[in-house]
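In: what's the 3D shape of this:
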Amino acid sequence: MPVKRNRPGRRIRAALAATATLATAGALVAALPAGATQQDRDRHGQGRYQDVQLLSFNDFHGNLEPPAGSSGQVTEKQADGTSKAIDAGGVEYLASSLRTARQGHPYSVTAAAGDLVGGSPLLSGLFHDEPTVEAMNQLDLDVTSVGNHEFDEGAKELARLQNGGCHPDAGCYEDGRTFEGADYPYLAANVTDEKTGKPILKPYWVWKNKGVKVGFIGVTLEGTPNVVTADGVKGLKFHDEIETVDKYAKILDKQGVKSIVALIHEGGAPASGDYNYDCDSPGAGDGISGPIVDIAKGITPKVDALVTGHTHQAYVCTIPDPSGKPRMVTSASSFGKVYTDTTLTYDRRTRDIVRTSVKSANHVVARTQPKAADMTSLIGRWDKLAAPVANRPVGHISADILGRGAKTPEEPLGDLIADAQLAYGKSLDPKTSLALMNAGGVRSDLVHKASGSEGDGVVTYREAFAVQPFSNTVNLVDLTGAQVVEALQQQVSGSNEASPRVLQPSSGLTYTIDMKKTGAARLLVDTVKLNGAAIDPAATYRVAMNSFLAGGGDGFTALGQGKNPLVGGDDLKAFGDYLTANSSAQKPIDPPKADRVTILK
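Out: Model (predicted):
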C-alpha cells in the first residue's frame, strides 16, 4: 500500500490551535450556556464549554470545475421575499470557502454525507474519480459517509478509493505517480459483507482535539440496491439506518464518547428551494418532508446532530428526536455549491453536546471570492491529461437544453437522450419502437454559451460526458404492453409514490399522470399511446433503455422482466453519435418541447 503523504494543512491548523491556546484560553471558550459560572470557565485552565465548528457538505459528485448552467446555481431568498439566482460551486471556491470559515476556529472538523464521487463530470469521471479524492485530501476533509454512488463501480473500487493503488484496468494515469487513496475515512456502518456480516469499511470514527471528542457514524440509505446497478452492490447487504446508527451510538457511548454526529446519505425536501431558507421560521410549518423526517425522529437521542444528503437540497432544520427534544438536521445542496457551518457546544464535564446551544447555517460557495491556487493547479494537471479526449466536438445545439436544471419532471434533455437511444435501438433491431430514460441518469444540462475555446452551440465530448457519465450500455428487451403500462405506473407508486420518478420517453410515446390521485391510479391508462395508437396490453414491444433500467433500477421492476435481451454499446457513444448525425453548425438541434408527459396537479 502506498505511504500516505503528510497533511500540511492539518499540521498548520493544529499549530494555530496551540498558539491560540497559549495566547489566551478565553479565545477558545464558547459563549456559556445560561447558568454557567466563572468557575466553569476557568476549571483546569480550560473552559468547561467549548465551541466545536462542524463544516459539512454532500453530493459533490466530482464537480471539480464549476457546474455549467442552472446546475451551477443556487437561489437565495431576499428580504422582499423574492429569490435571486447565484452562480456557485467549483472546488477552487469550495476550498477557499472552507479555509476562510475555519479561520479563528481552532476546534474545527469537516465532514461529508456521501456521493462525493460517481456521476461525475469528465475531469473526474474519466479517471475513476481519483482527482476528486485528491481534491478532498487537499481541502482537509476529515470524514465522510458512503452514499449510493460510492458503489457505482462496486465495493472493490470503493476500497481502492479509500486505500489507494492504480486502477486494475486503466492502471496509473501519470508516470511516476501512484494514487494514494483518501486521507479521510469512508464510513459504511450499515453496509456489510454478505458472507462475513461485517461492515465493509469503518462504521464510525472519533475526532479528538485537546480532550474534546466527537464521534461520527456514517450510513447510506437502506434502499441503495434500488438505485445502483446489481454489479455495484453484489455480495453486500444494506441495513436499516435507524437501527444501525442506534447500534453504534451505544458502542460509542460505552467508549465514553458522548458527543455524536450521524452522517446519513438520505434526505428530504424543504418547503423552499432557497439555500438560506429557515425551516424553523415562524409560519414555515414542518419545513421539510421526505424520508429523513422519520429517520431523524427515530434515531436515538444519543446522537446530537444529523448531516444528510442524497436529495441535493439545502436545508437547516430542527426535527424532534424520540424524546421530543429538537435536534439539528442539515443538508448542503449538491456539487459543492453550498456548505453548512454548525456550532456544537461541547461540555467538558459531561462530554456531551449542549443541544440547546447548537446553531447552524448554510452558506453559498460564491464564485466572486479568490480561487484556491492549489485546486487550480490540481484541475490544470488533470485537465491536461483529459484534453485530447475532452475537447472533441460531437454536435451542435441551438439553445440550452435543460436536464438536471429543468424545473419540470419531464426534461428536454431526457427526451433527447431517449430519442438517441431509440435511434440506436433501431440500428440494432428495426423492430425497436420506444425508449425510456431515467431522469436521475441525466446529470447536467447542455449549455449553448461558448466555453473556453469552443464556439457557441458546440457540444464537446466533455459536455456530453457530464450529461451521461455512468458507462451504462443501451439494452433492448421485449415487453408486453401490460408491462410497459406497469412500468409507467411504477413512476408514481410503490417505492416511488412519495417521490415520483418520471421516466423520459422517446418521441411518439405520450401519457398523462394525475397527481390528485394516489399510487398506480395516478397513471391514466387510457392516455398511454404510441404514435397516436393506444398501447395494446397483449402486444409485444421492443424497448430500448440503459442497463440500469433494464436491471430494474429506480424501482422499475417491470422493466427488469424483459425478454430476449440484447446488450448494446455504451450509452454515451450512442448519445454522441446521435448528436453528430443529427446536427451541424448550420443546422443545430433544437431543445425538445418536453410535451410527451402531461401532469395534472
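In: make it CA atoms for all contacts and neighbour counts henceforth
Out: Will do.
In: now the helices: where do they sit in the stretch 451-600 of the chain?
Out: In the stretch 451-600 of the chain, the helices defined using DSSP state H, counting those that start in this stretch lie at 461-467, 481-490, 547-550, 571-582.
In: can you give me the strands in the stretch 301-450 of the chain?
Out: Using DSSP state E, counting those that start in this stretch, the strands of the stretch 301-450 of the chain run over 305-308, 314-320, 326-332, 338-347, 352-353, 359-364, 393-396, 432-437.
In: if we can go back for a sec, could the helices of the stretch 451-600 of the chain go into JSON lines alongside distance to G89 and mean neighbour count?
Out: Listed next are the helices of the stretch 451-600 of the chain as JSON lines, based on distance: least, Cα to Cα, whole Å; neighbours: other Cα atoms under 10 Å:
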{"stretch": "helix 461-467", "distance to G89": "15", "mean neighbour count": "24"}
{"stretch": "helix 481-490", "distance to G89": "34", "mean neighbour count": "22"}
{"stretch": "helix 547-550", "distance to G89": "28", "mean neighbour count": "25"}
{"stretch": "helix 571-582", "distance to G89": "25", "mean neighbour count": "19"}
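In: could you dump these to JSON lines with distance to G256?
Out: Shown next, in JSON lines, are the helices of the stretch 451-600 of the chain (distance: least, Cα to Cα, whole Å):
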{"stretch": "helix 461-467", "distance to G256": "46"}
{"stretch": "helix 481-490", "distance to G256": "47"}
{"stretch": "helix 547-550", "distance to G256": "44"}
{"stretch": "helix 571-582", "distance to G256": "51"}
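In: of all these, which one is nearest R522?
Out: helix 481-490 (7.3 Å; Cα to Cα).
In: for the closest one, packing partners?
Out: Packing contacts for helix 481-490, counted by 3 or more Cα pairs under 8 Å, 6 or more residues apart in numbering; DSSP states H and E, involve strand 523-530.
In: now the strand it packs on: buried residues?
Out: Within strand 523-530, the residues that qualify as buried by neighbour count (16 or more other Cα atoms under 10 Å) are L523, L524, V525, T527, V528, K529, L530.
In: got it, and stretch 34-53?
Out: D40, R41, Q46, G47, R48, Y49, Q50, D51, V52, Q53.
In: measure that stretch end to end?
Out: Stretch 34-53 has an end-to-end distance of 20 Å (criterion: Cα to Cα, to the nearest Å).
In: please apply the same query to stretch 251-262.
Out: First residue to last in stretch 251-262 (Cα to Cα) measures 14 Å.
In: one more to line up against the first:
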Amino acid sequence: MPATSQPNRRRRSRTYRLLVATASIATVGALAAALPSTASAGEKGKSGKDSRYQDVQLLSFNDLHGNLEPPTGSSGRVTHLHEDGTTTTVDAGGVEYLATHLRQAREGNKYSITAAGGDMVGASPLISGLFHDEPTIEALNKLDLDVTSVGNHEFDEGARELARLQNGGCHPTEGCYTGEGFAGADFPYLAANVLDEKTGKPVLKPYWVWKKKDVKIGFIGVTLEGTPNIVSADGVKGLTFKDEVETINKYAKELQKRGVKSIVALIHEGGFPASSAYNYDCDSPGAGDGVSGPIVDIARNITPQVDALVTGHTHNAYACTIPDPAGNPRTVTSAASFGRLYTDTTLTYDRRTGDIARTAVKSANHVVTRDVAKAPDMTELISKWNTLAAPIGNRAIGYISADIPSTGTESPLGDLIADAQFAYGKELDPETDLALMNPGGIRAPLTYAASGAEGDGVVTYAEGFTVQPFANTVNLQDFTGAQLVQVLKEQVTGVNEAAPKILQISSGLTYTLDLTKTGADRVVTDSIRLDGAPIDLTATYRVATNSFLAGGGDGFTTLGEGGNDLVGADDLTALEQYLLANSSPTSPIAPPAADRITIVR
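Out: Predicted structure coming up:
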C-alpha cells in the first residue's frame, strides 16, 4: 500500500533562513497572491491558532545523474540573462555546494519539502557509476531528499537493481564496497506508471504523502511512457510503462478519496524553453509560448486536482505556468541537470480547504554557485569514494590537443567514438564497413584542461567513463544497403520525427541532411556514400554499433533486425584502445572536423 509518512525523521527540528541566491533575479511563474489581510501565510491569528494559510517551501531538482563532483565544461555552467538582454555564464554544480545551498534555503522555513524529478542515478561519472551509484544514494540521503520519481536511467540496470537502491543490500555480484554495507535510500522512489507485467502493479510506490501537523501534500511520481525506447531491452524486461496523464489522474483521485487535496506530480518528462537562460521569464508579456515539447500536452491534460508539476528529462531550466484542463495557470518547473540549479517553489496551503491556493504559488530557479562553503559531510563522502576509485580512475588512456565537444548535430566527440568503434569492429572482423553511435550515449565532452593530478590534455579512465558510462558492448551485425538507408531515415521519422536523433558516423560514411524538408526527405538518399561510392541497396554491409542500438534503441527499429551477430567487449574498452593506439603525450589527438554530414538549414 502507498505510505503516508511523516517528514524525514532525521531532520525536522531545523530552523532555517531563506537564502535568495545572488545569481537569481527573476521570480518566474509568479501569480499575484490574494490572501486575507488578517494574517499572512504562516502567521498565528489573534486566538493563537495557526492561520488559515500556511506557506510550504518545495525545493526541487532533477537529472543529477550521479554528478557528485562539480561537472566540467559546458555541463558545469548555466546561462544568466541580464535585464539588458545580454548573457553571462556561471560555473555551477557539485554536491558539496548543492548541499550548502539547500540547507541555507531551508533556514527559517519550518514547512519545507525537498523533491526530485528522476534520473538521480544512471549515466554517472566514475565516482558513482563504478559503484553502481551507491555513493549518489548516500549523498541524496545526506541532502535530506524527501521523495523522487523514477527516471528512465533508474532502469539502466533493471528493476531489481533499482529495488536494491531503494531497499539496500550489497551488490549481487560485486558484494559490499565498504565495511559499512549499503542501507539504501532514506526517501521513497515513486513509479506510478511502471508496472510489473505479471502482476499489473507498480514496481515501487505510486505516491507518497508528506505531513506536518495538519498540513498534507501528496506526491505522485511517473517517468516518461517512452522509456523502453531509450533504455536497453534488458533494463525494462518484464515491465510495462503506462501513459503519464492517465496514471497521474488515477492516483490523484485516490489521494482525494484519502483526504489529500494538495497534490504535486513529479514527472520525468520535460520541455524546451524559448531561452537557454535559467532565469528567463517565460510568463512575461510577449514571451509567447515560453516552453514547448512533451510536457505541454501532459500539463494541459492532467487533472486540476494536481497543483504543481516538477519535471525533468530534457535537462532544461524553466519555471513557467501552463493552463490546466480548466484553463487555470499551474506551475511547471525544471532545474536543468547535474545539480547546477535547484527550484524554490512556495505552495500556499489553505487549512480550511486542505488545498493549495493556486493564485499564491510562486517559483524560481536558483544557481548552485561555487562561491559558498563546501558541505563538510559531502566532502568527506566524495573523498571516501574517490579513494576507492582512484586506482582505476587515474589511469591515463589517451591524449588530446584541445577540448573535444560532444554537442551539435554532428559532434567532434561523436565522430571520435564512432571511429573507435569502427576500429574495434575491424579487429573483431576485418569485413566491418562502418560504425554508428547514438548521440544520447555520449554523456560529456573531453576537456583539455587538467583536473586533479592529471596534466593538460591527458584523458583518464575516469573521464572516459564519464563520457561512456553505460557498459554497452560493441556489436557487429549485417544489414543490406536498403536497411542502412532506412536506419538513416529513422533518425528523422517515427518517434524521432519531432526531435531528430542524428547518429554519429565513422570516417568514410557521408551524406546530406536537409533540415529545410520534412520527414524522411530530410535524409537525401542520393547523397549517401561509403568511401566515396553510393550505397548498394542489395549489398550486405557489416556495421558496428553499441548493444543499445543493436537492440533497436532510440527508435532505430531496423538496427534491431540485423543478422550474423557478433558481440565484443564494452564500448569504453573500444575507446580506450583507440586513444592509446592513436595518441601519445607528444602526438595528441586533435578534435575531428565533424564534417561527415553536410547539413542544409
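In: where in the first structure does stretch 352-360 of the second structure fall?
Out: Taken onto the first structure by TM-score structural alignment, stretch 352-360 of the second structure occupies residues 349-357 there.
In: which residues are in contact with that stretch?
Out: 33, 48, 212-213, 256-259, 304, 326-327, 343-347 (Cα atoms under 8 Å, 6 or more residues apart in numbering).
In: same question for stretch 173-185 of the first structure.
Out: 2-5, 127, 130, 133-134, 136-137, 141-144, 160-166, 172, 202, 205.
In: how about a cut-off of 7 Å?
Out: Stretch 173-185 of the first structure has contacts (Cα atoms under 7 Å, 6 or more residues apart in numbering) with 2, 4, 133, 137, 141-144, 160-166, 172.
In: and which of those is nearest to Q489 of the first structure?
Out: Using Cα to Cα, those come closest to Q489 of the first structure at T144, 36.0 Å.
In: what do we get in the second structure for G215 of the first structure?
Out: That one, G215 of the first structure, aligns with G218 by TM-score structural alignment.
In: mean deviation of whichever helix or strand that match is part of from the first structure?
Out: According to DSSP states H and E, G218 of the second structure maps onto strand 215-223. Averaged over the aligned pairs, strand 215-223 of the second structure sits 0.3 Å from the first structure after superposition, using mean Cα distance after the TM-score superposition for the first structure.
In: show me where the stretch 501-601 of the second structure has strands.
Out: 504-505, 509-514, 523-530, 533-534, 540-546, 563-570, 597-600.
In: between those strands, which one is nearest to A444 of the second structure?
Out: Among the strands of the stretch 501-601 of the second structure, the nearest to A444 of the second structure by Cα to Cα is strand 504-505 (14.7 Å).
In: circling back: which of the contacts of stretch 173-185 of the first structure ranks first by neighbour count?
Out: Highest neighbour count within the contacts of stretch 173-185 of the first structure, by other Cα atoms under 10 Å: T144, with 30 neighbours.
In: tell me the buried residues in stretch 383-403 of the first structure?
Out: Neighbour count says stretch 383-403 of the first structure has 383, 386, 390-391, 393-403 buried, by 16+ other Cα under 10 Å.
In: what's that stretch in contact with?
Out: By Cα under 7 Å, 6+ apart, stretch 383-403 of the first structure touches 123, 411-414, 442, 444-448, 457-462, 576, 579-580, 583-585, 588-591.
In: picking up where we left off before, need the buried residues of strand 523-530 of the first structure in TSV (columns: distance to Q369 of the first structure).
Out: Formatted as TSV, these follow (distance: Cα to Cα, whole Å):
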residue	distance to Q369 of the first structure
L523	48
L524	50
V525	52
T527	51
V528	51
K529	52
L530	51
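In: looking at the residues you listed, which is nearest V477 of the first structure?
Out: L530 (16.9 Å).
In: the closest one reaches Y511, doesn't it?
Out: No. The pair L530 of the first structure / Y511 is not scored as a contact, 9.0 Å apart, by Cα atoms under 7 Å.
In: would you map the helices across the stretch 151-300 of the first structure?
Out: With DSSP H, counting those that start in this stretch as the criterion, the stretch 151-300 of the first structure has helices at 154-163, 241-254, 291-298.
In: pipe those into CSV and attach distance to S281 of the first structure per row.
Out: Formatted as CSV, these follow (distance: least, Cα to Cα, whole Å):
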stretch, distance to S281 of the first structure
helix 154-163, 40
helix 241-254, 27
helix 291-298, 17
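In: quick one: which of these is nearest T518 of the first structure?
Out: Proximity to T518 of the first structure (Cα to Cα) singles out helix 291-298 among the helices of the stretch 151-300 of the first structure, at 18.2 Å.
In: which residues in the second structure does the closest one align to?
Out: Using TM-score structural alignment, helix 291-298 of the first structure pairs with 294-301 in the second structure.
In: re the thing from before, and of the contacts of stretch 173-185 of the first structure, the nearest to A85 of the first structure?
Out: Among the contacts of stretch 173-185 of the first structure, and counting by Cα to Cα, the member closest to A85 of the first structure is L141, at 27.8 Å.
In: just give me the match in the second structure for that closest one.
Out: By TM-score structural alignment, L141 of the first structure lines up with L145.
In: show me what contacts its match?
Out: Contacts of L145 of the second structure (Cα under 7 Å, 6+ apart): T114, A115, F187.
In: sec struct for it, please.
Out: Here L145 of the second structure is recorded as coil under DSSP: H, G, I helix; E, B strand; the rest coil.
In: could you do the one 3 residues further on as well?
Out: Classification of T148 of the second structure using three-state DSSP returns strand.
In: and what of the one 5 residues further on?
Out: The assignment at H153 of the second structure comes out as helix when based on three-state DSSP.
In: separation between it and G122 of the second structure?
Out: Counting by Cα to Cα, the gap from H153 of the second structure to G122 of the second structure is 5 Å.
In: likewise for S583 of the second structure?
Out: 30 Å.
In: for the residue most central in space within the second structure, what are its contacts?
Out: Taking Cα atoms, centre = their mean as the criterion, D63 is the residue nearest the geometric centre of the second structure, at 3.2 Å. Contacts for D63 of the second structure were tallied using Cα under 7 Å, 6+ apart; they are G118, D119, M120, G312, H313, H315, S337, F338.
In: sounds good, over and out.
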